[in-house]
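# Generate a structure from the sequence data that follows.
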Amino acid sequence: MIQLLVIAKAPVPGRVKTRLCPPCTPRTAAVIAAAALADTLAAAGAVPAVRRVLVLDGDHPAPPGWACVPQRGDGLGQRLAHAFADTALPGVPSLLIGMDTPQVTPALLEAAGHMLGENRSVIGPADDGGWWALGLTDPADAAALSPVVMSTPETGRDTRAALRGRGADPRTLARLRDVDVAADALAVAAACPPGSRFAEAVARHLTDAAAGV
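Sure thing, here's the model as predicted:
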């Protein structure tokens, strides 16, 4: 069995999903971000795990039964590396996801966990060249993430190369689209399962016409 980590930023107006503005306002972008986080936590909460941890930048309540640890580090690469190190459980692989793929399902996460149980590392590629999930059997391998420049079209490629340099060549998970701009939010909302808070928030606060698509 695995440990599940969700790395997230508290949904505070002006600090999250700023690339949705415009057409969103900082307030509505934060509402959409909060819905994305809620859906992500719900999906992760439905998957069997040794422990679930919210790795948080800011102040936001963790679901009942979840641990919460603060993010630390100067850049996202360092924050990711510390997330694995600060939550390490001896002998338990960790699967980390972000809050930008609210269409993720428990079935996808369970499949990722099974693959991680058979491999030293796994990675879920994102359509923009980054990644939405990273699983490591050995938390020490996360040190390879510190120098990787995140949020670029080369992030996925560079993450793979960094892990290969440690002998931890990752197996590939399903590809997902993450939410950066308004067009992403609309596409991801359409892919969300029924009852999605994210899809409801996008429908309420973001329209095709406003997004210019």
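# hey, let's count contacts and neighbours off CA atoms from now on
Noted.
# so how far is residue 37 from the most centrally placed residue in the chain?
Nearest to the geometric centre of the chain sits residue 98, at 1.3 Å (Cα atoms, centre = their mean). Separation of residue 98 from residue 37 (Cα to Cα, to the nearest Å): 8 Å.
# again, but for residue 119
28 Å.
# okay, those two: which has more neighbours?
Set residue 119 next to residue 37 and count neighbours by other Cα atoms under 10 Å: residue 37 wins out with 25 against 17.
# residue ranges of the strands in the chain, please?
Assigned by DSSP state E, the strands in the chain fall at 3-9, 51-57, 67-70, 94-97, 121-125, 131-136, 171-172.
# now those as CSV including distance to residue 163 and mean neighbour count?
Converted to CSV, the strands of the chain look like this (distance: least, Cα to Cα, whole Å; neighbours: other Cα atoms under 10 Å):
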stretch, distance to residue 163, mean neighbour count
strand 3-9, 19, 23
strand 51-57, 22, 22
strand 67-70, 24, 16
strand 94-97, 15, 26
strand 121-125, 8, 24
strand 131-136, 10, 26
strand 171-172, 11, 17
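# One more sequence to fold, the one below, so I can look at both together:
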Amino acid sequence: MAKPALVVMARWPAAGRCKRRLADTLGIVRAASIQARLTKHTLRVANHLANRGLVELQFAITGLAPKAAKRWAHDQGVSTVELQGKGSLGERMRRQVLRVQQRHHPQITMGRTTLLIGTDLPNLCDRDLLQALEALQEHEFVLGPATDGGYWLLGLSGRLVKPVTRWPFCGIPWGSNQVKQVTLQKAADAGVRPCLLGQQNDLDCLEDLSPWQACEERLI
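Sure thing, here's the model as predicted:
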């Protein structure tokens, strides 16, 4: 059986091109620095699982050309890198799931279980991802809800990715506080009962730094 895939969706942390809500209060340089450190932390956790042989890591990047993306991934210790491409967040995530399956052995009837995460959780740890992988052994769909109405993790079992289902990625009001609610409704419409992980708080604006006082000085 193939290892589960872990897709890390990331934006190149260039000043003025990331963390715009945070940049409104901290400035574009400090906001970009926080984004860079968050990405490095996320990849450290992801690489730890990959080095233990528990997942196959895929780094999905936006904001860089192909050669520069490969150099950045190499600097972060990641060998499998893809560009996110154009389109909504849902279209870009679905594209990454499709690419995971394209590397999957064609003779295996079930698709490769896939997790997708972003890079906005200062307290992300191995346990969070291991819980998601464990849940996907019994559930087809796993969601890690975020306090802003979105989610910090999306998990699809092998049964939902061959062929890749469209409903978690299409018709979602990305960027709104309705993302989780609409996603769960679409799951219900498709007859899929999700497993919900613990709620976490994405780091998007200055107020989001307060729960992580121990991290604040290090991040800023």
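# circling back to that earlier point, what about the strands of structure 1, which gets the closest to residue 198 of structure 1?
Taking Cα to Cα, strand 3-9 is the member of these nearest to residue 198 of structure 1, at 15.2 Å.
# Packing partners of the closest one?
Of the remaining helices and strands, those touching strand 3-9 of structure 1 by 3 or more Cα pairs under 8 Å, 6 or more residues apart in numbering; DSSP states H and E are helix 26-45, strand 51-57, strand 94-97.
# so what corresponds to residue 133 of structure 2 in structure 1?
Here residue 133 of structure 2 is matched to residue 113 in structure 1, going by TM-score structural alignment.
# Quick one: residues contacting residue 56 of structure 1.
For residue 56 of structure 1, the contact set (Cα atoms under 8 Å, 6 or more residues apart in numbering) comprises 7, 8, 9, 10, 68, 69, 70, 71.
# So which bit of structure 2 is stretch 164-184 of structure 1 matched to?
The aligned range for stretch 164-184 of structure 1 is 188-208, by TM-score structural alignment.
# Nearest residue to the counterpart of residue 113 of structure 2 in structure 1 in space, ignoring adjacent ones along the chain?
By TM-score structural alignment, residue 113 of structure 2 lines up with residue 93 in structure 1. Leaving aside its chain neighbours, residue 93 of structure 1 sits nearest to residue 137 (4.1 Å; criterion: Cα to Cα, 6 or more residues apart in numbering).
# Now for that neighbour, how many residues are close by?
Neighbours of residue 137 of structure 1 (other Cα under 10 Å): 23.
# same deal with residue 43 of structure 1?
18.
# how about it, what's its match in structure 2?
Looking across to structure 2 (by TM-score structural alignment), residue 43 of structure 1 lines up with residue 45.
# How about residue 18 of structure 1?
So residue 18 of structure 1 corresponds to residue 20, using TM-score structural alignment.
# Give me the contacts around stretch 130-139 of structure 1.
Counting by Cα under 8 Å, 6+ apart, 84-85, 88, 91-98, 100-101, 112, 116-117, 119-126, 142, 150-157, 176, 178 sit against stretch 130-139 of structure 1.
# And the residue nearest to the centre of structure 1, how far from residue 7 of structure 1?
Counting by Cα to Cα, the gap from residue 98 of structure 1 to residue 7 of structure 1 is 5 Å.
# ditto for residue 120 of structure 1
Relative to residue 7 of structure 1, residue 120 of structure 1 is positioned 21 Å away (Cα to Cα).
# same thing with residue 199 of structure 1?
21 Å.
# picking that back up, tell me the span between the first and last residue of the match of stretch 164-184 of structure 1.
Note: stretch 188-208 of structure 2 ends 31 Å apart using Cα to Cα.
# Just the buried positions in that stretch, please.
194, 195, 196, 197, 200, 201, 202, 203, 204, 205 (16 or more other Cα atoms under 10 Å).
# hmm, back to that, can you name the residues that contact the nearest residue to the match of residue 133 of structure 2 once chain neighbours are set aside?
The shortest distance from residue 113 of structure 1 to any non-neighbouring residue, by Cα to Cα, 6+ apart, is to residue 2 (6.4 Å). Residues in contact with residue 2 of structure 1, defined by Cα under 8 Å, 6+ apart, are 48, 49, 50, 51, 92, 93, 94, 95, 113, 117.
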